[in-house]
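**Q** Sequence and predicted model, in that order:
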Amino acid sequence: MIKHKLANALLTAFFIVAFIEIIAEINGDKSLIWFTKPLLMPLLILYYLKRSHSSNIYFIIALIFSWIANMFFIANTYQWILYGSVFFLIYRFLIIYIVVKKVKTPGLLPSVIGSLPFVFIYFSVCFFTFKELGNDIYIFLLHGVFVTILGGLSLGNYILSTSKSNFYLFLSTMLFAITQFVFILKLFYSNGNLFHALAMVMFVFGQFFLTKFIFLTEKNRYNKYEIINDLKDSAT
């Protein structure tokens, strides 16, 4: 009971800090952003550790890489954003690895169908912002490949098996894809604070839904072990 209450308190703190950070993004308050943004991933990690039946070390490492990437993104200079993008690519690779381990591969056709919305998003962005992105288009496309793979797995799997865990995974992946689209939109506006804030909203909920997906897959696995152990006990 105490563990459950502590987990809820950590989740509440996560969303409160996220709300303050989003307000700071809107106002362009760098000091407040530096104070709040570094707290987000540690709070989510602690929440995950308190709620998890069997903590996934790869998911924790992935969240740490996401945290490092966000620290680079706060600086908002080309060099630091480039470093942040590299760490975020590692984060995406780890998430794909986790998803492949946790869900059944939907097969070629469902995966292709599932990847189409993500291919459309990235193709459209590249087509309309080719000149603005310049050499950065290659990094953007690399991110796009990772998100498209994850999108194909998540949506393809959701098409074949309409479950709550698959829905959370698809929702999280879609939010992450749209987040990148929002970041590109700010290239066309002199004041990008609102787009930073909007991207942060989607990032926060994307991470939360991804964590919910991890919880549900762990719970299903935990329940299966409980059933097997009960059967073994009854047999003896």
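**A** Nice, I can see it. Numbering: from 1, shown residues only.
**Q** C-alpha only now, for contacts and for neighbours.
**A** Noted.
**Q** helices or strands up against the helix or strand where residue 197 lies?
**A** Using DSSP states H and E, the element containing residue 197 is helix 193-235. Here helix 193-235 touches helix 2-27, helix 30-51, helix 164-185, going by 3 or more Cα pairs under 8 Å, 6 or more residues apart in numbering; DSSP states H and E.
**Q** Pick the most deeply packed of those helices.
**A** Most buried of those by mean neighbour count (mean count of other Cα atoms under 10 Å) is helix 164-185; its value is a mean of 21.
**Q** excluding its backbone neighbours, what's nearest the most centrally placed residue in the chain?
**A** Compute the mean C-alpha point of the chain, and by Cα atoms, centre = their mean the closest residue is residue 207, 4.1 Å away. Nearest in space to residue 207, with sequence neighbours left out and distances taken as Cα to Cα, 6 or more residues apart in numbering, is residue 172 at 6.8 Å.
**Q** hold the first one in mind and look at this next one:
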Amino acid sequence: MRRMKPLVLFVAVVLLALVLAAASAGCSGEAKREESRAGSETSARSATEEKASGKVILMMGRSVMGGWFSHWSGDSTKKTRRRGFELVPLEVSSPPDVVTSVADRLAEYSGKEDSVAAVYFKFCFDDFAGGGKQEAAESLKEKKAYLRHVYEQVVEGRKMRLIVGNALPKVKQHTDPFLVANERQFNEWLAAFASEHQGVVVFDQYSVLADEDGSLRAEYATGPDDSHPNEAGYKALDRAFDELLAEL
């Protein structure tokens, strides 16, 4: 029996070595599987982030929008990238054809709605009237109706998010109390509309560009008789717009 003890001890040592080797191999295999899973998750996450960075925003407007794209790229008709989004300039008609024009532009993206992160829409500064109480009231009523139709086209019809720029101020020479009241009432109504309707975001360009009296800040105007923003005005809009894009 005493001669068998070394043999038993030897067998036990061999078995222990085999168990440890198997355990070691198992941990190594699990680690490799974990590394593989981590790599796959990283690749999937990168692909998702790349897809998100390629989202499109359809930028609908007229001369001020064209000037904004010229400010960005030197060409009013050339799309550009900003904050990971591709911004596409789309010119729309003035009232009363603005709603039909928006519908026509949206039709160009039929079947490609998933590629669109949002539609940006705004009226031109010339779309808001002053000059008298009745004229301003009719203008305000008209803009509300147009905006509701745009909402129906974009959010309800296409299931896209809608970014609406509020009123654009005019230079002091073309501003009167009735116009200011019209613009500010529209802005208040628009803020309430956005809070009551899902899928609507307001870009408050009025607060960026307007002076205390409601006219376009002189330092942001192309000229005393021209209400289009100059380079300083567009840069001011850029800062506010970038903040909005960062929240989308």
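**A** Perfect, thanks for sending it. All of these numbers come straight from a predicted model, not from anything done at the bench.
**Q** Can you pull the TM-score for these?
**A** Laid over one another, the chains give 0.32 as their TM-score (TM-score structural alignment, normalised by the length of structure 1), with 129 aligned residues with a Cα RMSD of 5.9 Å.
**Q** thought the residue nearest to the centre of structure 1 was touching residue 171?
**A** No: the pair residue 207 of structure 1 and residue 171 does not pass the contact test of Cα atoms under 8 Å, sitting 10.2 Å apart.
**Q** Mind jotting down where the strands sit in structure 2?
**A** Secondary structure of structure 2 (DSSP state E): strands located at 56-61, 80-82, 85-91, 116-122, 162-165, 200-203, 221-223, 226-229.
**Q** Mean neighbour count and distance to residue 15 of structure 2 for those - can I get that in a markdown table?
**A** Output for the strands of structure 2, formatted as a markdown table (neighbours: other Cα atoms under 10 Å; distance: least, Cα to Cα, whole Å):
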| stretch | mean neighbour count | distance to residue 15 of structure 2 |
| --- | --- | --- |
| strand 56-61 | 22 | 64 |
| strand 80-82 | 15 | 65 |
| strand 85-91 | 20 | 63 |
| strand 116-122 | 22 | 63 |
| strand 162-165 | 22 | 70 |
| strand 200-203 | 22 | 70 |
| strand 221-223 | 17 | 88 |
| strand 226-229 | 22 | 84 |
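**Q** Looking at these, which is nearest to residue 140 of structure 2?
**A** strand 116-122 (14.1 Å; Cα to Cα).
**Q** That closest one to strand 85-91, inter-axis angle?
**A** Strand 116-122 of structure 2 runs at 40 degrees relative to strand 85-91, counting by axes from the mean of the first three to the mean of the last three Cα atoms, to 10 degrees.
**Q** helices and strands around strand 116-122 of structure 2, which ones?
**A** Using 3+ Cα pairs under 8 Å, 6+ apart, strand 116-122 of structure 2 is in contact with strand 56-61, strand 162-165.
**Q** quick one, which of the strands of structure 2 is nearest to residue 36 of structure 2?
**A** That would be, of the strands of structure 2 and by Cα to Cα, strand 85-91, which comes in at 31.4 Å.
**Q** For the closest one, name the packing helices and strands.
**A** strand 56-61, helix 63-73, strand 80-82.
**Q** any chance of the ones you listed in JSON lines, with distance to residue 99 of structure 2 too?
**A** Converted to JSON lines, these look like this (distance: least, Cα to Cα, whole Å):
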{"stretch": "strand 56-61", "distance to residue 99 of structure 2": "11"}
{"stretch": "helix 63-73", "distance to residue 99 of structure 2": "17"}
{"stretch": "strand 80-82", "distance to residue 99 of structure 2": "25"}
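**Q** do you know which of the ones you listed lies nearest residue 137 of structure 2?
**A** strand 56-61 (23.0 Å).
**Q** Rebuild the strands of structure 2 as CSV, extending it with distance to residue 8 of structure 2.
**A** Putting the strands of structure 2 into CSV (distance: least, Cα to Cα, whole Å) gives the following:
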stretch, distance to residue 8 of structure 2
strand 56-61, 75
strand 80-82, 75
strand 85-91, 73
strand 116-122, 73
strand 162-165, 81
strand 200-203, 80
strand 221-223, 98
strand 226-229, 94
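**Q** Among the ones you listed, which comes closest to residue 67 of structure 2?
**A** strand 226-229 (8.0 Å).
**Q** Does anything pack onto that closest one? Which helices or strands?
**A** Strand 226-229 of structure 2 packs on helix 63-73, strand 221-223, going by 3+ Cα pairs under 8 Å, 6+ apart.
**Q** Could you identify which of those is most buried?
**A** helix 63-73 (a mean of 19).
**Q** Okay, angle between that helix and strand 85-91 too, please.
**A** Going by the same axes, to 10 degrees, helix 63-73 of structure 2 makes 140 degrees with strand 85-91.
**Q** can you pull out the helices in structure 2?
**A** Taking DSSP state H to define them, one finds helices in structure 2 at 4-53, 63-73, 98-107, 133-151, 158, 177-196, 205-209, 231-247.
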